[in-house]
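give me a model of this one.
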Amino acid sequence: MADDKTKAHGQDRERINVNQEHEVRDWSKSLGVAPERLKKAVAAVGDRVKKVREYLKSDKPH
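Reported below is the predicted structural model:
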């Protein structure tokens, strides 16, 4: 969902921009996690949605 201003076709739905509050809110809701957990996942594996989903699946809270 990160906006790439060089692309005319809209948002980049392959990346998560944790520096934009609306993206954190929307991705947190979409992935069913708290914003803090989403930010931790992005910090651990990068901003690619596929990698974040994999991380969240493998990093289930106990």
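
from here on, just use CA atoms for contacts and neighbour counts.
OK.

just the helices in this protein please.
21-31, 35-45, 49-58 (DSSP state H).

buried set for the second one?
Of all the residues in helix 35-45, those buried under the rule 16 or more other CA atoms under 10 Å are 35, 38, 39, 40, 41, 42.

try the shortest one
For helix 49-58, the buried set under the neighbour-count rule, 16+ other CA under 10 Å, comprises 49, 51, 52, 53, 55, 56.

now the second one, please; I'll put the structures next to each other:
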Amino acid sequence: MTDNLTTREQPDRSKINMNQIHEVRYWTKHLNVSKEELQKAVEKVGNSAAAIRKELAVE
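Below you'll find the model as predicted:
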């Protein structure tokens, strides 16, 4: 089976990857926080989106 580079998979919204600029942009906008606030939360509780929402008290 060959890799099809024309299709894109759905992003994994259950994890936050701080190494991907587009993900950081999405999450900072979605959670209404700065990149620094997001980074601190990830360092504190890990990259789980649910844990980050809980840490930042975002529904």
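
quick test: name the residue nearest the centre of structure 1.
Central residue of structure 1 (CA atoms, centre = their mean): residue 16, 3.5 Å from the mean position.

how deep is the closest residue to that one other than its chain neighbours tucked in, by neighbour count?
Counting by CA to CA, 6 or more residues apart in numbering, residue 16 of structure 1 lies nearest to residue 47, which is 5.0 Å off, once chain neighbours are set aside. As a burial measure, residue 47 of structure 1 scores 19 neighbours (other CA atoms under 10 Å).

OK, contacts around residue 47 of structure 1?
Applying CA atoms under 8 Å, 6 or more residues apart in numbering, one finds that residue 47 of structure 1 lies in contact with 15, 16, 17.
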